[in-house]
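Engineer: predicted structure and sequence below. I'll ask about it afterward.
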Amino acid sequence: MRAAVYRRFGGPETVHIEQIAKPSPRRDEILIKVQASTVSAADHRSRGRDVPRGLGALAALSIGIFRPRKRILGMDVAGIVEAVGVDVTGFVPGDEVIAMLGARFGGHAEYVCVPQGGAIAAKPRNLGFEEAVTLVFGGITARGFLNQVTVTAGSRVLVNGASGAVGTAAVQLAKQLGAHVTAVCSGTNSDLVTSLGADRVIDYTLDDFTADRATYDVIVDCVGNAPFERVEASLNPGGALLLVISDLAGILRASRQSRVSGRLVSASVGKYRSEDLAHLVALAEAGRYRPVIDRVYALSDVVEAHRHVDAGHKIGNVVLRIEAGAGSHAALARESATPSPV
């Protein structure tokens, strides 16, 4: 099978298309013929060992010290069940599915195996593979963090970094729960996040959201520049700071800050769960969750996809088309410069 493989850490040019052995499912595994994946910030960090401050040693245990431990990147997939192990009961060949691979990676290949107990769900029936895969990385991450708090009608939620994969998901999920959502992003993305449900937009290039007197029940930091010390005054009593990205100091201080302040500070997404994917699928099928696609690249153009993500300005999701003609979003050429909430 074809796969995008990297055998050393470094820039996008370290990734090459190679022919490698097709995996075979174990007793409890599902073999997926991959139609689409995404190139995410997590792929960028793993490939370049560009991790938040203080996490280098810990990250090395997962991604490798001298060479990559997982040579195929890609944390998510949308595809078709090719085969199942003898103990698998929930899926059969031909099923169209989405799955979160997480730190196991492996999505940037024509085939990947997923344990039946992992985060896997039926693909939304109304979405093509390229749209469907955008629910996974950002959606399940946002859902995992928001599961830790109570958001109800009238709750005030701020999403810092609202135009990325996790941010666009967090805006939509918070809005679905009835929250008043403030989105922090560049002014050029104001229309996009407003269309996704944001009630207020703060252009971070012009204003510091911590400088006004507004306070929030929940702050979701998808950027990594909103530690508790910076945003404490912006949190309501009993509120929560959800650190999607944090350095080591922020992770280590989270528990004590929660105890002392009476506000939840969390830097852990928790376990990726199939029921969270199923929730996202249900929203998408009901027309209440919109995929956001920045660009679509063919697998053969994976280096260019990495370059675009490395630039740090992607909007929503950068999709990698594994199979030619996958999904219904083929009209989006990889050169497209306009993100599409479809």
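Structural biologist: Structure received. For clarity, every value in this text was computed on a predicted model and none was experimentally measured.

Engineer: hey, let's count contacts and neighbours off CA atoms from now on
Structural biologist: Fine.

Engineer: tell me how far stretch 115-124 lies from the chain's centre.
Structural biologist: Centre-to-centre, stretch 115-124 and its host chain are 16 Å apart (CA atoms, centre = their mean, to the nearest Å).

Engineer: just the buried positions in stretch 263-277, please.
Structural biologist: 263-269, 272-274, 276-277 (16 or more other CA atoms under 10 Å).

Engineer: most widely separated two among those residues?
Structural biologist: R263 and S274 (28.5 Å; CA to CA).

Engineer: and the longest strand along the chain, what does it pack onto?
Structural biologist: When the chain is parsed with DSSP state E, its longest strand is strand 29-39. With contacts taken as 3 or more CA pairs under 8 Å, 6 or more residues apart in numbering; DSSP states H and E, strand 29-39 sits against strand 76-84, strand 111-115, helix 129-132, helix 302-310, strand 317-321.

Engineer: kindly recompute the last result at 6 Å.
Structural biologist: Counting contacts by 3 or more CA pairs under 6 Å, 6 or more residues apart in numbering; DSSP states H and E, strand 29-39 packs against strand 76-84, strand 111-115, strand 317-321.

Engineer: okay, the buried residues of stretch 263-277 in CSV with distance to S155 and secondary structure next?
Structural biologist: CSV is the format used below for these (distance: CA to CA, whole Å; DSSP: H, G, I helix; E, B strand; the rest coil):
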residue, distance to S155, secondary structure
R263, 15, coil
L264, 15, strand
V265, 17, strand
S266, 18, strand
A267, 21, coil
S268, 22, coil
V269, 21, coil
Y272, 25, coil
R273, 25, coil
S274, 27, helix
D276, 21, helix
L277, 24, helix
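
Engineer: take a look at this one as well, against the first:
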Amino acid sequence: MKAMVFTQYGSPDGLELKEVSKPAPKDDELLIRVHASSINSWDWEFLNGIPFINRLMYGLLKPKPGKQILGADIAGTVETIGKNVTHFQLGDEVFGDLWDNWGGFAEYVCAPETALELKPIVSTFEEAAAVPQAGVLALQGLRKAGPLQAGQKVLINGAGGGVGTFAIQLAKLAGTEVTGVDAAHKLNVILSLGADHAIDYAQEDFTKMGELYDLIIDCQNYRSMFDIKRALKPDGVYAMVGGSIPRVYQLWFLSSCAPFTRESRKLCLVAEGPNKGLADLKRFIEAGTLVPIVDSIYPLEEVPEAMRYFGEGLHQGKIVITMDSQA
């Protein structure tokens, strides 16, 4: 089978389209013919070997064998079933996040049945592949504040990317007032998804505008936690979806101090794990109340170009990789 492989950390120039062995599923796994995958921040970080913790997990000097194919999000068709699999049948169309295994930038991949759901019947494979990781992170971030109430104020930092475009729609479903923050060229898509306000981060710092929010979902995490707290209501919640390791440590430290300082504002890291809530997202999509935003679709052989585009940060929503042109 064809797969996009990398054997050293660095730029997208190191990615190569190769012929590799077709994987065989274990007893609790499915073999999936991949129709589409999508790019997430984890793919970019893993490719570049940053942060360093990725190297501790996947290979210190170079990616380990078995971890040399990027792509966590997949949408495809069940081709082979392990003997212990009970929830799927041959031919089922499925989607999911292979957070622990990767391997989606290939024509075939093996996955445990717990990593998969039946694909939304209204979605193409390309649309479905855009959902799992970004959609689940958005949903988990919103749930950090408990059940949202109509009229509450939600701010999404990095609202024009993959997680952000899902978070806007999910927050509006709860009837909240949504503010999206991102680069100027992404403000139109933020507003088109229903956000009530859009802020160009290069022109205004939302932590200094005097507005207070019930929930902040941060997909970028470049600001100090002390600045973030200034923009939260007394019982507000901050949900960190992604960011630098020093910022994560700062969040953990301040959270651990909260019982002693009587801090009522809650600082959370979104890290519940993959696919938790994916079935809920599927229901929203099939009901027509949630739409995956796909910026562009690249064939498998153009993954290096797709990754370069991702690294430029110009995309709105998700960048999808399709394998069907390789069939």
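Structural biologist: Now that the structure is in, tell me what you want to look at. Please read all numbers here as calculations on a predicted model, not as lab measurements.

Engineer: between the buried residues of stretch 263-277 of structure 1, which sits nearest H308 of structure 1?
Structural biologist: V269 (25.8 Å).

Engineer: on that earlier part again, and the longest strand of structure 1, how far out from the chain middle?
Structural biologist: Worked out by CA atoms, centre = their mean, strand 29-39 of structure 1 lies 15 Å from the chain centre.

Engineer: how far apart are the host helix or strand of L187 of structure 2 and its match in structure 1?
Structural biologist: Secondary structure from DSSP states H and E places L187 of structure 2 in helix 187-192. Aligned to structure 1 and superposed, helix 187-192 of structure 2 gives a mean residue distance of 1.5 Å (mean CA distance after the TM-score superposition for structure 1).

Engineer: okay, and that helix goes to which residues in structure 1?
Structural biologist: Matched against structure 1 by TM-score structural alignment, helix 187-192 of structure 2 falls on residues 190-195.

Engineer: give the buried residues for the matching stretch.
Structural biologist: Neighbour-count burial for stretch 190-195 of structure 1, counted by 16+ other CA under 10 Å, picks out 190, 192-194.

Engineer: ok, and the closest non-adjacent residue to the counterpart of I74 of structure 2 in structure 1?
Structural biologist: Alignment note (TM-score structural alignment): I74 of structure 2 maps to V77 of structure 1. Closest residue to V77 of structure 1 apart from its sequence neighbours, by CA to CA, 6 or more residues apart in numbering: S37 at 4.6 Å.

Engineer: how about A267 of structure 1?
Structural biologist: The nearest residue in space to A267 of structure 1 (CA to CA, 6+ apart) is L243, at 4.6 Å.

Engineer: where exactly do the helices run in the stretch 151-300 of structure 2?
Structural biologist: Ranges of helices in the stretch 151-300 of structure 2, per DSSP state H, counting those that start in this stretch, are 162-173, 187-192, 225-230, 245-261, 278-287.

Engineer: nearest to P51 of structure 2, of these?
Structural biologist: So among the helices of the stretch 151-300 of structure 2, helix 245-261 is nearest, using CA to CA, at 7.4 Å.

Engineer: residue closest to the middle of structure 2?
Structural biologist: Structure 2 has A134 as the residue nearest its centroid, 2.6 Å off, counting by CA atoms, centre = their mean.
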